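**Q** here is a sequence together with a model predicted from it:
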Amino acid sequence: MARYTGPKAKISRRFGEPVMGTSKALTKKNYPPGQHGRGRRSKKSEYSLQLAEKQKVKYTYGILEKQFRNVFHRAAVKDGITGVNLLQLCESRLDNTVYRLGIAPTRRAARQLVSHKHIMVDGEIVNIASYALRPGQLISVREKSKSLEAITNSLSGHSARRFNWLEWEGSDMTGKFVTYPERDQIPENVNEQLIVELYSK
């Protein structure tokens, strides 16, 4: 299973926001990482801004370069606005949906639950984190895994915030991917137009 295994706090400091989950490093060192982090020039080129935005989305959703390029291609050929399509496809990933439902505290933890066969889609075990959900599909915790401490702790500590494109039934640990989210419903701080411009060159 290909995934990013490098330092997380460093990535968050690079973008100045918790793209890989909450991090104390951001409050302690609110400047970019590296020897010249404090004195780095603030003016960035257009290409630099576009690339940074793409990297931010990649790290946020845990997607590697080749896979991200494939997702962008699917977004480009799909009807609608390419940038919005891109974020919708990222949001419809199984690992992201498991995280949004509160079954896992982070996307990385959600990815692990999926790969370890704790999650089912429409009653069938799916262990592919990048599995693209379609509207109407049901996501549930496998019967044997419902008492798993990692899952129960995450659900009990999960905030009451729910997302409009998802439904959750806590009694039987089942959720539903109702529809693709609208752009204003996606909470990620991303300027997707910059990514479209980057790939349009």
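**A** That came through fine.

**Q** contacts and neighbour counts: CA atoms only from here.
**A** Noted.

**Q** before we move on, what SS does the residue lying closest to Ala150 once chain neighbours are set aside have?
**A** Spatial nearest neighbour of Ala150, chain neighbours left out: Ala104 (7.4 Å); criterion: Cα to Cα, 6 or more residues apart in numbering. Here Ala104 is coil, with the state taken from DSSP: H, G, I helix; E, B strand; the rest coil.

**Q** below is structure B, check it against A:
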Amino acid sequence: MGRYIGPQCRLCRAEGRKLFLKGEKCQSAKCPIALKRPLPGKGLNARTKKPSNYAIQLREKQKLKRIYGMSETQFRRFFSMAEKMAGKTGDNLVTLLECRLDTVVYRMHFASSRKQARQIIDHGHVLVNGKKVNIPSYLVKEGDKIEIKEKSKKALLFKENLKEYTRSGVMPWLEVDPDNLSGLVKLIPQRSDVVDLADIKEQLIVELYSK
């Protein structure tokens, strides 16, 4: 199945929460979730019908997959990696997703969304420990230095995106030097650290894939 190319805000409406797919618009009063727009393509009867356990598990998986902008194949691969790690599979899955380079670039506010972060990485603007990495799914490690390459630092895009850093700061496991467009992965995040995903019930995803 190909990548979804339809309206991004429709995905947020389908999941009933902000997925932060549109950058600045998601923070504005124009966000359809803030405007309490209805679910797409569904009537009142469909919205009030009690969902099955499978439907609840599927929605939770779709929600997390869409937040990180991944295909089913990519998401399933990360789930398999999480299963092989020590500890809870659900916690491991969230940690792995947070360690993706596109997520880290987004969390450092070098990009306004994960989609934009993937484009920035694809185009070769990002260095990891001084070396160009153009793979969005690359997994960062504790102590890795992430920076925008020197030739790209003058781009207005990065200065605009860093305004969000001024407003909201950065996740506690990361450190950002906005003047030099660089950052440091201080720690590998734990599940409890990812507070903006507090409503995600990853155990339902584990149950879905365990069938």
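**A** Good, I have the coordinates. Model, not experiment: these values are computed from the prediction.

**Q** can you give me the TM-score here?
**A** Scored against TM-score structural alignment, normalised by the length of structure 1, the superposed chains reach a TM-score of 0.93; 199 aligned residues with a Cα RMSD of 1.6 Å.

**Q** if we can go back for a sec, what residue of structure 2 takes the place of the residue nearest to Ala150 of structure 1?
**A** Counting by TM-score structural alignment, Ala104 of structure 1 lines up with Ala111 in structure 2.

**Q** return the distance of His73 of structure 1 relative to Asp184 of structure 1.
**A** Going from His73 of structure 1 to Asp184 of structure 1 by Cα to Cα, to the nearest Å gives 22 Å.

**Q** sorry, slip of the keys, the one I care about is His36 of structure 1.
**A** Remark: distance between His36 of structure 1 and Asp184 of structure 1 (Cα to Cα) = 36 Å.

**Q** Thr106 of structure 1 now?
**A** 22 Å.

**Q** neighbour count winner among those two?
**A** With neighbours defined as other Cα atoms under 10 Å, Thr106 of structure 1 and Asp184 compare such that Thr106 has more, 18 against 8.

**Q** thought the residue nearest to Ala150 of structure 1 was touching Val98?
**A** Yes: using Cα atoms under 8 Å, Ala104 of structure 1 is in contact with Val98, at 6.4 Å.

**Q** roughly how far apart are Tyr47 of structure 1 and Leu86 of structure 1?
**A** Where Leu86 of structure 1 is concerned, Tyr47 of structure 1 sits at a distance of 19 Å (Cα to Cα).

**Q** more neighbours: which of these two?
**A** Per other Cα under 10 Å, whichever of Tyr47 of structure 1 and Leu86 has more neighbours is Leu86, with 22 against 13.

**Q** quick one: what's aligned to the more buried one in structure 2?
**A** Under the alignment (TM-score structural alignment), Leu86 of structure 1 pairs with Leu93 of structure 2.

**Q** now do the same contact list for that match.
**A** Neighbour list for Leu93 of structure 2: 78-79, 81-82 [criterion: Cα atoms under 8 Å, 6 or more residues apart in numbering].

**Q** repeat that for Arg10 of structure 2.
**A** Arg10 of structure 2 touches Pro40, counting by Cα under 8 Å, 6+ apart.

**Q** now do the one 5 residues further on
**A** Taking Cα under 8 Å, 6+ apart, we find Glu15 of structure 2 in contact with 59, 63.

**Q** before we move on, what about Arg118 of structure 2?
**A** Here Arg118 of structure 2 is in contact with 102, 136 (criterion: Cα under 8 Å, 6+ apart).

**Q** how big is the offset of whichever strand or helix holds it relative to structure 1?
**A** Assessed by DSSP states H and E, Arg118 of structure 2 sits inside helix 114-122. Taken over the aligned residues, the distance from helix 114-122 of structure 2 to structure 1 averages 0.8 Å (mean Cα distance after the TM-score superposition for structure 1).

**Q** could you give me the buried positions within that helix?
**A** Going by neighbour count (16 or more other Cα atoms under 10 Å), the buried part of helix 114-122 of structure 2 is 114-118, 120-121.

**Q** any chance of JSON lines for the residues you listed, columns distance to Tyr68 of structure 2?
**A** Shown next, in JSON lines, are those (distance: Cα to Cα, whole Å):
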{"residue": "Arg114", "distance to Tyr68 of structure 2": "7"}
{"residue": "Lys115", "distance to Tyr68 of structure 2": "8"}
{"residue": "Gln116", "distance to Tyr68 of structure 2": "12"}
{"residue": "Ala117", "distance to Tyr68 of structure 2": "11"}
{"residue": "Arg118", "distance to Tyr68 of structure 2": "10"}
{"residue": "Ile120", "distance to Tyr68 of structure 2": "15"}
{"residue": "Ile121", "distance to Tyr68 of structure 2": "15"}
